[in-house]
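Peer 1: output the structure for:
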Amino acid sequence: MEQSNNEKHLIVVGGPTASGKTAFAIRLARHFGAAIVSADSRQFYREMNIGTAKPTEEELAQAPHFLINSLSIEQEYSVGDFERGALYLLDELFQKHNIVILAGGSGLYIKALCEGLDVFPEVPLEARNLVEEEYRQKGLSFLQEELARIDPDYYKEVDRQNPHRLIRAITVFRASGQPFSSFRKEKKQARPFTPVYLQMH
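Peer 2: Below is the predicted model of the structure:
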């Protein structure tokens, strides 16, 4: 008999750097006898220690921690890799515990784990290079006007001052013939746990 999702809870501790997330996550982990999984993309890397507010050795010893110092900056690692790896890890942890703590910093990584990523088509490198060249020649206003023309829905919500976001959306449209907004999920993916969000300030 399958267990209900409601029996497994992922307590997501979010908030800015130096907001007390680490200490609070450790208190929760000790209270519930739970493990802590990091969703802070800078804490994954062994070589990144400045400005990342990584837990100290003393803090790491107070509760089981996962996905801290687990990678080298030489390794390629995407948010999709995190989603797959963290889901596999949670599956193992939830076999022993009903509660796991997710200590977050990176909103995209938290969303990927709790709701799933939107799936976009593969974009040929040449197509992206072409749009980047147009940006270099014609500037940001060209990207803004082009996106407003081909995908007004996404244009309303995107950060229009961020050329990388605009280039990505235009490239997806040119490669697929479909607007970028059409690939974004309306529905969250089912997860075998219930997220509980706590925001530190």
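Peer 1: hey, let's count contacts and neighbours off CA atoms from now on
Peer 2: Will do.
Peer 1: so what's Glu92 up against?
Peer 2: Glu92 sits next to no residue when contact means C-alpha atoms under 8 Å, 6 or more residues apart in numbering.
Peer 1: C-terminal to the biggest helix by length in the chain, what's the next element?
Peer 2: The longest helix of the chain (DSSP state H) is helix 79-96. Scanning forward in sequence from helix 79-96 by DSSP states H and E, the next helix or strand is strand 99-104.
Peer 1: from what I see, Ala39 and Gly104 are in contact.
Peer 2: Yes. Taking contacts as C-alpha atoms under 8 Å, Ala39 lies within contact range of Gly104: 4.6 Å.
Peer 1: hang on, the earlier thing: what's the angle from the longest helix of the chain to strand 99-104?
Peer 2: 160 degrees (axes from the mean of the first three to the mean of the last three C-alpha atoms, to 10 degrees).
Peer 1: list the buried ones in helix 79-96?
Peer 2: Within helix 79-96, the residues that count as buried by 16 or more other C-alpha atoms under 10 Å are Val79, Gly80, Phe82, Glu83, Ala86, Leu87, Leu90, Leu93, Phe94.
Peer 1: what's the answer for stretch 10-17, then?
Peer 2: Neighbour-count burial for stretch 10-17 [16+ other C-alpha under 10 Å]: Leu10, Ile11, Val12, Val13, Gly14, Gly15, Thr17.
Peer 1: same question for stretch 111-120.
Peer 2: Result for stretch 111-120 [16+ other C-alpha under 10 Å]: buried residues Ala112, Leu113, Cys114, Glu115, Gly116, Leu117.
Peer 1: between these, which sits nearest Val131?
Peer 2: Ranked by distance to Val131 (C-alpha to C-alpha), the buried residues of stretch 111-120 are led by Leu117 at 24.3 Å.
Peer 1: tell me the SS of that closest one?
Peer 2: coil (DSSP: H, G, I helix; E, B strand; the rest coil).
Peer 1: so it touches Gly80, yeah?
Peer 2: Yes. Contact criterion C-alpha under 8 Å: Leu117 and Gly80 qualify, at 7.4 Å.
Peer 1: will you turn the buried residues of stretch 10-17 into a markdown table that also has secondary structure and distance to Gln144?
Peer 2: Formatted as a markdown table, the buried residues of stretch 10-17 follow (DSSP: H, G, I helix; E, B strand; the rest coil; distance: C-alpha to C-alpha, whole Å):
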| residue | secondary structure | distance to Gln144 |
| --- | --- | --- |
| Leu10 | strand | 39 |
| Ile11 | strand | 39 |
| Val12 | strand | 35 |
| Val13 | strand | 36 |
| Gly14 | strand | 32 |
| Gly15 | coil | 31 |
| Thr17 | coil | 32 |
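Peer 1: Proceed likewise with the subsequent sequence, for comparison:
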Amino acid sequence: MPTPKTLVVIAGPTAVGKTNLCVRLAKFFDTEVISADSRQFYRELSIGTAKPTPEEMAGVPHHFIDSHSIDILYSAGAFERDALAVIDKIFETKDIVILTGGSGLYIKAVCEGLDDLPETPLELRTELMHRLQLEGLESLQSQLRELDPVYCAQNDLQNTQRVVRALEVCIMTSKPFSSFRERQPVKRPFQIIPIALERDREELYQRIDMRMDDMLRKGLVEEAKSLLPYREHNALQTVGYKEVFDYFDGQYGFNEMVRLLKRNSRRYAKRQLTWFKHQGNFRWFKASDFEGIVKEVDLISKRYS
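Peer 2: I've put the predicted structure just below:
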């Protein structure tokens, strides 16, 4: 019986060590990597997204890094369609493909499919992003709680993109966003091995602080300045850029900006861990346990062959 096609998912919080591990796995299994990081798609965002360098990718093909311009609004639904096409193409010559990232929604899109949500007019998205800029996230959260308390009770309302998306559907349809989220997971024509990485909390937080210092040395502030015309874009309403934009606006000084960058990045990592622990059926490994992960992939692949 032929070996089944296998998608190995490597998920986990920011700075946990996904890139290094995936490069090692890709070389070991002679395959390619699909990035499911919702900000690394954009060519203009490099330093603030910790986008892997050519040296870090070490010759391993990585898809959906620098694949789009910030001018393009690239949704999870579009990524689902495009990523599945690339995965199918790689499976023509490989038995294993690696999907990796910290964006849970984009990983879910590939593994399970997304609900058939209604399209909303760009004007409404623009209006909500303008409100976000003027009134802050709390204003949108408050309105969403009134329109869809069920969704708010179950989801992370610190995720700006999700709040805006849920709110625009509520406003356009006059129905709760949660009422559209009843679709059963799609059965994919390949097996999926969901793996999530973790580190001791203090070690992870230290890595996050060191990464942020490295970003600042490499020119995060200058990169953010070049992105000011796009500051209302969803990809920039996130940790790593929003704090710098507020610094530009004079809300606080440089040292406070650095403190907030580190604090908010740590909080973001905590929310990522919570999401992955409550979504799906991830097998958890220490980020350093390369041999254990290889053994797990081999074991499950052979079990289904």
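Peer 1: so how far is Tyr135 of structure 1 from the residue positioned nearest the centre of structure 1?
Peer 2: Closest to where the C-alpha atoms of structure 1 average out (C-alpha atoms, centre = their mean) is Tyr109, at 1.5 Å. Separation of Tyr109 of structure 1 from Tyr135 of structure 1 (C-alpha to C-alpha, to the nearest Å): 29 Å.
Peer 1: and if you look at His201 of structure 1?
Peer 2: For His201 of structure 1, the distance to Tyr135 of structure 1 - C-alpha to C-alpha - is 38 Å.
Peer 1: who has more neighbours, the two?
Peer 2: Legend: neighbour count by other C-alpha atoms under 10 Å for His201 of structure 1 and Tyr135, higher for Tyr135 (17 against 10).
Peer 1: contacting residues for that one?
Peer 2: Phe142, Leu143.
Peer 1: could you count how many residues lie near Leu71 of structure 1?
Peer 2: The burial count for Leu71 of structure 1: 15, using other C-alpha under 10 Å.
Peer 1: need the nearest residue in space to it, chain neighbours excluded.
Peer 2: Tyr45 (4.8 Å; C-alpha to C-alpha, 6 or more residues apart in numbering).
Peer 1: can you tell me what the one you found aligns to in structure 2?
Peer 2: Under the alignment (TM-score structural alignment), Tyr45 of structure 1 pairs with Tyr42 in structure 2.
Peer 1: now Val13 of structure 1
Peer 2: For Val13 of structure 1, the residue aligned by TM-score structural alignment is Ile10.
Peer 1: that match against Gly104, yeah?
Peer 2: No. At 10.9 Å, Ile10 of structure 2 and Gly104 do not qualify as touching, with contact defined as C-alpha under 8 Å.
Peer 1: how far away is Ala76 of structure 2 from Pro176 of structure 2?
Peer 2: Ala76 of structure 2 is 20 Å from Pro176 of structure 2, by C-alpha to C-alpha.
Peer 1: just the helices in structure 1 please.
Peer 2: 21-32, 57-60, 79-96, 107-115, 125-138, 140-150, 152-157, 163-176.
Peer 1: and Lys188 of structure 1, which of the ones you listed is closest to it?
Peer 2: helix 107-115 (4.9 Å).
Peer 1: check the fit of that closest one onto structure 2 and give the mean distance.
Peer 2: Once the two models are superposed, helix 107-115 of structure 1 sits on average 0.9 Å from its counterpart in structure 2 (mean C-alpha distance after the TM-score superposition for structure 1).
Peer 1: now do that helix against helix 79-96, angle only.
Peer 2: 50 degrees.
Peer 1: isn't Gly80 of structure 1 up against Asp118?
Peer 2: No. The pair Gly80 of structure 1 / Asp118 is not scored as a contact, 10.0 Å apart, by C-alpha under 8 Å.
Peer 1: so who does Phe254 of structure 2 touch?
Peer 2: Tyr247.
Peer 1: what is the aligned counterpart of it in structure 1?
Peer 2: Counting by TM-score structural alignment, Phe254 of structure 2 has no partner.
Peer 1: the counterpart of Glu112 of structure 2 in structure 1 and Tyr109 of structure 1, how far apart?
Peer 2: Aligning on TM-score structural alignment places Glu112 of structure 2 opposite Glu115 in structure 1. Look at Glu115 of structure 1 and Tyr109 of structure 1: by C-alpha to C-alpha, they are 10 Å apart.
Peer 1: what do we get in structure 1 for Phe177 of structure 2?
Peer 2: So, by TM-score structural alignment, Phe177 of structure 2 is matched to Phe180.
Peer 1: so its match is in contact with Phe173, correct?
Peer 2: Yes. Counting by C-alpha under 8 Å, Phe180 of structure 1 does reach Phe173; the two are 6.0 Å apart.
Peer 1: of those two, who's got more company?
Peer 2: Neighbours were counted for Phe180 of structure 1 and for Phe173 using other C-alpha under 10 Å; Phe180 has more, 24 against 20.
Peer 1: just give the closest residue to that one, not the sequence neighbours.
Peer 2: Nearest to Phe180 of structure 1 is Ala169, by C-alpha to C-alpha, 6+ apart, at 5.3 Å.
Peer 1: got it, and Ser72 of structure 1?
Peer 2: Going by C-alpha to C-alpha, 6+ apart, Ser72 of structure 1 has Tyr45 as its nearest residue, at 5.3 Å.
Peer 1: now do Arg263 of structure 2 against Glu243 of structure 2, distance only.
Peer 2: From Arg263 of structure 2 to Glu243 of structure 2 the distance is 11 Å (C-alpha to C-alpha).
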